[in-house]
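Visitor: no sequence for this one, just the structure:
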């Protein structure tokens, strides 16, 4: 395996790139609760960057803090062009998606399907590295089923298990990516929906931990199924970082509690739910004046009281039928008045 020691700073926590979730309103909301986590854009195809409205696709506010841009590409030429175009936006790093199992992506030899051609992944990463001085990282699965890494010499599929993951990385590592974010599930490209691919293939954390143990110089972040402070703290004893996916929107207040991980030796109090709402209101006012979609602005709030007293009432107040451009601010101020004070401010 190519021995490359990156100087990239790996945050202990990152929030995964999630289609229709990781938009800029969600990222701003996350940043209110957690100042340290690395946030990701939604996955953007290289072709969308090359042919699209760059400000609409790539713009983000400086107060979102450290944000990584994730792209999907099927060839090195497009990847190079896309990264060059993204240079003027202040993303802290750029990530190649080799993990998305969506038919729309994998059917075009992007996402997880790229793991079927390790040489192509190497060429794409090399082109991305050539296009920018920013860190270039990769997010991939532990393997794929249904296609697999192609052994052209013997015309057979060979991707399964730890040895074949190493075979994939042996080639990819020659491009010297600055971090490997490993989703600890295989992707099944035929027969499972993207949703099922997040749940049905079993998690195998041990294969990722073994990778870090065997190649300690690699910068490795683990992803897949982390939903509690305890599970994240345990994983951080074995790898460099943990990427959180669905938990960031299913129980978003977890992000506030994760501040305790970054401040181990300090007395750290999490920002209260009430303060989160108060800090979000000025942003909502500003974005509504710009014409931003009101439901996209309300969406990040939905799980703020998950599992807490009053959560049913909170969700009723924020129901899609209630949320309108002319009512959202009134609803948020009403929440500050009617939710249980012990949950709102503690």
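Guide: It's in. Bear in mind that the values here come from a model prediction, so they are computed numbers and not experimental data. Residues are numbered from 1 along each chain as shown.

Visitor: For the rest of this, base every contact and every neighbour count on C-alpha atoms.
Guide: OK.

Visitor: Quick check: closest non-adjacent residue to residue 228.
Guide: In space, and not counting its chain neighbours, residue 228 is closest to residue 254: 7.5 Å by Cα to Cα, 6 or more residues apart in numbering.

Visitor: Correction: the previous question concerned residue 204.
Guide: Per Cα to Cα, 6+ apart, closest to residue 204 is residue 184, 5.3 Å.

Visitor: Distance-wise, check the residue nearest to residue 228 relative to residue 289.
Guide: Distance, residue 254 to residue 289, by Cα to Cα, to the nearest Å: 30 Å.

Visitor: Put this next to the first one:
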């Protein structure tokens, strides 16, 4: 293990699901997950969605490799071909992901054209076939992330029908975004905010499916709201709030996992990320592939704007080294001590 921060190896997957960070395209890559793991020792982290075709026909190592420090990590797959998904799962098996998750929630046009993501909510029997094929290919848990419905579906009847098909296929858990996805007329960005949230519908689903673990996602942007949802759900998933304000993850272990160890500080995290960046640079990487995930670390502190500017602009310059992280920290530290 490369970090000096102690990460327990004993937390169960069921425990880790109590709080998870959502899979987010172009965001939750291995560098982002390393940062998030420094902030929370216990939460379940997710990869970006990777298509089964990319794994089967592409560079397996590039798509699937990760640092063991990131565990527990769930691999999210996109696809609708049961045989191809099963092959992708078999290729992922040696990497040791904590669980394999199937994306049935992404509303983008590119995803729809590939016949996966949220459009699959209209085809529960096909999704069930995919889940069965994935389960036959691994002993690891297979889960599904979905919406409460799409377009004009009746979210009471259609969501129950979809969930029942998943249960019959042997799914190990469901993550439910508490909004419909409108595949016609709304952009992916609009689909994250315009369809109304319906938490009670997800609460009813969880009560109906107990003891199957059901986690809720969508519009949860504070730890207070996450805690309120935990009264109804087996777990809560945060997405953009955790990405844009990552230091909130530093409170997760104490608040939701009963961890009594001191929460990581900004100084500690910046020091660890500097060591991590140095290793990445030594392997021929670029600094800004790491620092782009760190821009929100100083949110709310004096000097945060300069901190962001240094990590975005200076880190993108050719030859940028870890001294950029030191300069960013220095922009915040004097003002913190003075205040």
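Guide: That came in fine, so what should we check first? Because the structure is a prediction, the values reported are computed rather than measured.

Visitor: what's the TM between chain one and chain two?
Guide: The TM-score (TM-score structural alignment, normalised by the length of the second structure) is 0.91; 327 aligned residues with a Cα RMSD of 2.0 Å.

Visitor: tell me which element the alignment partner in the second structure of the residue nearest to residue 204 of the first structure is part of?
Guide: Taking TM-score structural alignment, residue 184 of the first structure has residue 178 as its aligned residue in the second structure. If you go by DSSP states H and E, residue 178 of the second structure is part of strand 173-181.

Visitor: Helix or strand next in line after that strand, which one?
Guide: Next along the chain from strand 173-181 of the second structure, counting by DSSP H and E, comes helix 188-191.

Visitor: State the span of the first structure onto which the helix or strand following that following helix is aligned.
Guide: Note on helix 188-191 of the second structure: by DSSP H and E, the next helix or strand toward the C-terminus is helix 199-209. Mapping helix 199-209 of the second structure onto the first structure (TM-score structural alignment) gives residues 205-215.

Visitor: where do the strands sit along the first structure?
Guide: 13-15, 38-40, 44-45, 67-72, 93-98, 136-145, 150-151, 156-157, 179-188, 220-223, 241-244 (DSSP state E).

Visitor: want to try TSV for those strands, with mean neighbour count and distance to residue 299 of the first structure as columns?
Guide: Supplementary listing: the strands of the first structure in TSV, determined by neighbours: other Cα atoms under 10 Å; distance: least, Cα to Cα, whole Å:
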stretch	mean neighbour count	distance to residue 299 of the first structure
strand 13-15	25	16
strand 38-40	25	17
strand 44-45	20	21
strand 67-72	25	20
strand 93-98	26	25
strand 136-145	24	26
strand 150-151	14	42
strand 156-157	14	42
strand 179-188	25	25
strand 220-223	26	23
strand 241-244	24	18
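
Visitor: Reformat the ones you listed as CSV; add distance to residue 79 of the first structure.
Guide: Listed next are the strands of the first structure as CSV, based on distance: least, Cα to Cα, whole Å:
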stretch, distance to residue 79 of the first structure
strand 13-15, 23
strand 38-40, 18
strand 44-45, 9
strand 67-72, 8
strand 93-98, 9
strand 136-145, 12
strand 150-151, 22
strand 156-157, 26
strand 179-188, 18
strand 220-223, 23
strand 241-244, 24
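
Visitor: The ones you listed: which one's closest to residue 232 of the first structure?
Guide: Evaluated over the strands of the first structure, closeness to residue 232 of the first structure peaks at strand 241-244, with 6.6 Å, by Cα to Cα.

Visitor: ok, residues contacting that closest one?
Guide: With Cα atoms under 8 Å, 6 or more residues apart in numbering as the contact definition, strand 241-244 of the first structure has outside contacts at 10-16, 181, 220-227, 232, 235-236.
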